[in-house]
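Asker: sequence first, then the predicted structure, then my questions.
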Amino acid sequence: MTGVPASLVTAGGLVGGYGVARWTKKRPLGGLVLGAAGVVAGKQWHEKAGAGAAAALGGLYVAAFAGSHPLAKKVGAWPSVLGVAGAVALASWAVERRA
């Protein structure tokens, strides 16, 4: 699979998922964006770096989503989402770069 790097897909999924949920007031739509990006990135990780890396990065993606909620209570919603999106994108980039 070529095209948009998985690092950008994951960042876009986290930021876009939150944005869609917030602006439409329909959380399931945001979840759809988040999930679709996760599936696309997961396929790319698997192809480039193997099943173990894909599982680890997929777990990080889900943990970032979950962790953004309590973090948002401390720093605000957008800073939280942007921070976790950046962290996941950086980890994904590092794995993609090595593969």
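Answerer: Okay, I see it. Quick caveat, the model's predicted, so the values are computed rather than measured.
Asker: can we go C-alpha only for contacts and neighbour counts from here?
Answerer: Noted.
Asker: which other residues reach the longest helix that the chain contains?
Answerer: Ranked by residue count and defined by DSSP state H, the top helix of the chain is helix 51-75. Helix 51-75 has contacts (C-alpha atoms under 8 Å, 6 or more residues apart in numbering) with 10, 14, 38, 42-43, 45-46, 77-81, 84-85, 88, 91-92, 95.
Asker: adding another structure so you can compare the two:
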Amino acid sequence: MSTSWTLKPAAAVKTAPVVAIGLLGGYVTARETGIRPLGGVVLGVAGAYAIRSWAARRGPATAAALGAVYVLGFGLSHPLAKKIGSWPAVLTVTAASAVASHLLSDDRPERAAIEG
């Protein structure tokens, strides 16, 4: 039995769920543990994994744009929470980021298939 594991090829990863896990998981981790940096670790790991896939699927420009949406979503959730509450704010920015990821990356053919 093999004990090694590998990551799925970057271009094969659907990133909308990864984005949702990063934003929701980061929030829940920080809230439930009381350790905000731990929530940041969840957010960061998921974001890095998504950026890896965005770059492989759609190139660096799309990866940068979607990375900005992800980080801005996190940042905007804080002032938005003061207006509509924490959970509605997190759910709103998560939905927006996941939809952007789906439309700009997951729902499009891989770059290699386009170029080849």
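Answerer: That came in fine, so what should we check first? Because the structure is a prediction, the values reported are computed rather than measured.
Asker: show me which of the contacts of helix 51-75 of the first structure are buried.
Answerer: 10, 14, 38, 42-43, 45, 77, 80-81, 84-85, 88, 92, 95 (16 or more other C-alpha atoms under 10 Å).
Asker: residue closest to the middle of the second structure?
Answerer: V19 (2.4 Å; C-alpha atoms, centre = their mean).
Asker: that one touches A96, doesn't it?
Answerer: No - counting by C-alpha atoms under 8 Å, V19 of the second structure sits too far from A96 to count as a contact (10.0 Å).
Asker: nearest spatial neighbour of Y49 of the second structure, skipping sequence neighbours?
Answerer: Once flanking residues are discounted, Y49 of the second structure sits nearest to V18: 7.7 Å by C-alpha to C-alpha, 6 or more residues apart in numbering.
Asker: return the residues in contact with the one you found.
Answerer: V18 of the second structure touches 46-47, 49-50, counting by C-alpha under 8 Å, 6+ apart.
Asker: just the helices in the second structure please.
Answerer: Under DSSP H, the second structure gives helices at 15-33, 36-58, 60-84, 86-101, 111-115.
Asker: what does R57 of the second structure correspond to in the first structure?
Answerer: Using TM-score structural alignment, the partner of R57 of the second structure in the first structure is K48.
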